[in-house]
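>>> Below is the sequence, then the predicted model.
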Amino acid sequence: MKKLSLVLAVALMSVFSIAPIQAAEKPTTVPGCKTPTAKAHAPATVKEPMSVAKALPKTMTIDTNCGAIVISLLTNKAPLTITKLSALARAKYFDLSFCHRLTTEGLFVLQCGDPTASGSGNPTGWKGYKDENLPANKANNYPVGTVAMANSGPGTNGSQFFIIYADTTLGPNYTIWGKVTKGLDLVKKIGAVGAYKLNASDNKPYYANDGFPIQTVEIRKVSVK
């Protein structure tokens, strides 16, 4: 998945406290979402597990300012990925970070897992790890509810992941490691509100089909069990 630039992300951090779209044509918030308190920050240093854990969790819960998203983990199909993500979750790596990317046309993705909110952040010192459980190269190979790793090429997985909120077709390049069992309706509402970018000439926000979520999504806590 392509990533937002650091320059754009820094600019986005400065407009969290104002309405992203002035005189908006559609809602700019999802009812029930609370005001975020997080700030973009450098990725934490977390010891990277180099082999699959003997005991793997079955569920991941992402508590956000808009509600909980519960993911059933595909431990048999992506054990290394789940080992890595579980280590990050237990180290509170994801806590108080933002979901930094939303796509609303062609691809239907909410992307999270980067504390810098730039689209380029990953755990300090990690060099990337192998792909697992890649789908077939066919239509709708990333169906609604799928949770998969974002990467910059083969073997570059880190901490960034995306949630599919409508059937999506992608190259078979992204490890599928979970399925949303609760909170998919919430992600769909965030997708319906839309995404925005900033105009470079006047720094004003405008609707975009690939950008930062208009409804700010803050990860408050990630837990596994």
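Received, thanks. Numbers count the residues shown, from 1 in each chain.
>>> make it CA atoms for all contacts and neighbour counts henceforth
Will do.
>>> How about the contacts made by the nearest residue to residue 191 once chain neighbours are set aside?
Closest residue to residue 191 apart from its sequence neighbours, by Cα to Cα, 6 or more residues apart in numbering: residue 104 at 6.4 Å. Applying Cα atoms under 8 Å, 6 or more residues apart in numbering to residue 104 gives the contacts 191, 192, 194, 195, 209, 210.
>>> Out of those, which two sit at the greatest distance?
192 and 210 (12.7 Å; Cα to Cα).
>>> Tell me which of these two has more neighbours.
More crowded of residue 192 and residue 210, by other Cα atoms under 10 Å: residue 210, with 23 against 18.
>>> Now that one: closest residue in space, sequence neighbours ignored.
Residue 210 sits nearest to residue 103 (Cα to Cα, 6+ apart), 4.3 Å away.
>>> Structure two is appended below for comparative analysis:
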Amino acid sequence: MSNKREREYERRRQEKWQARQAEAALRRRRRVVAGSVVGALVLVIGIVAAVVAGSSDDTPAAYATDGAPLDATAPAAEQTPAAEPTNSEAVPDPALAEGREWTGELTLNAGALGITLDGAAAPQAVANFVTLAENGFFDGTTCHRLTTENIYVLQCGDPDATGMGGPGYSWGPIENAPADDTYPAGTIAMARQSNNGSSMGSQFFIVYETSKIPSDQAGGYTVFGQVTSGLDVVKAIADAGTAQGSSDGSPVSDVIIEGVKIQ
């Protein structure tokens, strides 16, 4: 990253951080509400179907009229999830991934993670993540979801910390999903709505222990990066458990992304 880009990144990061701090109290209140929603979701569709459900804030067609996620166990004909991305003109150009490996650091309030991103295997996901990171989008956001049974992930990237937020657009299709549905420890992948391969936005999940995550009607989940160091930070968060005392909920202590630097 050039000095000019670094200065611009720091300026944007500081502005974003200040805005996020001002909204912190509101996010915490929303987080409590989100925990209740997660609990209800688990009762309806189970942890395997629910764990990697993510949404853009502009994809209402994938939700029932009351705002609750559609039941993933219902027949496909009853679900009618949105098949097309929303606000496609706002989605970063996949060419920005440059078809190369990117390296960087994702800093949580609990510690730093070294990461690599595969711009060749998942160009749209990497272009999206790099663009959001350089704009400070993730700074000050809360990792809102932790699962500790059957599937072992920490989910982040929602500016509202509700599991319903996003960057104002969605995109697809799915890229670089594992053929055997196995996501090794350290995998970084995109969250999305069940059965909707065009519903990715900004939410992503970090796999801290190798997990088998079954594909649904849309396929698997876009793998775009790896944690190369600091996975023990995420494992420690998982070891502390959830605020609800369940195997699927918000981390017991706030997990905040302080910044993401990519080069």
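Yes, it's here. Everything quoted here is computed from the prediction, not taken from an experiment.
>>> if we can go back for a sec, map the contacts of residue 104 of the first structure onto the second structure and name those still in contact.
When these are mapped onto the second structure and checked using both residues aligned by TM-score structural alignment, their matches' Cα atoms under 8 Å, the preserved contacts are 191, 194, 209, 210.
>>> which SSE is the corresponding residue of the second structure for the residue nearest to residue 191 of the first structure in?
By TM-score structural alignment, residue 104 of the first structure lines up with residue 148 in the second structure. Assigned by DSSP states H and E, residue 148 of the second structure falls within strand 145-149.
>>> Following element in sequence after that strand, please.
Next element after strand 145-149 of the second structure (DSSP H and E): strand 151-156.
>>> Superpose on the second structure and give me the mean offset of the lengthiest helix in the first structure.
When the first structure is parsed with DSSP state H, its longest helix is helix 79-90. Per the superposition on the second structure, helix 79-90 of the first structure and its aligned residues are separated by 0.7 Å on average (mean Cα distance after the TM-score superposition for the first structure).
>>> Where does that helix end up in the second structure?
Alignment of helix 79-90 of the first structure against the second structure: residues 123-134, by TM-score structural alignment.
>>> before we move on, the earlier item: mark which of the kept ones among the contacts of residue 104 of the first structure are part of strands, please.
Those of these mapping onto strands are residue 210, per DSSP state E.
>>> Could you check how far the match of residue 104 of the first structure is from residue 199 of the second structure?
Separation of residue 148 of the second structure from residue 199 of the second structure (Cα to Cα, to the nearest Å): 25 Å.
>>> correct me, but residue 157 of the first structure touches residue 129?
Yes. Residue 157 of the first structure lies in contact with residue 129 (Cα atoms under 8 Å); the separation is 5.3 Å.
>>> and these two? which has more neighbours close in?
Remark: of residue 157 of the first structure and residue 129, residue 157 carries more neighbours, 23 against 15, as counted by other Cα under 10 Å.
>>> ok, back up a step: with distance to residue 141 of the first structure as extra columns, can I get the contacts of residue 104 of the first structure in a markdown table?
Shown next, in a markdown table, are the contacts of residue 104 of the first structure (distance: Cα to Cα, whole Å):
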| residue | distance to residue 141 of the first structure |
| --- | --- |
| 191 | 20 |
| 192 | 22 |
| 194 | 23 |
| 195 | 24 |
| 209 | 21 |
| 210 | 20 |
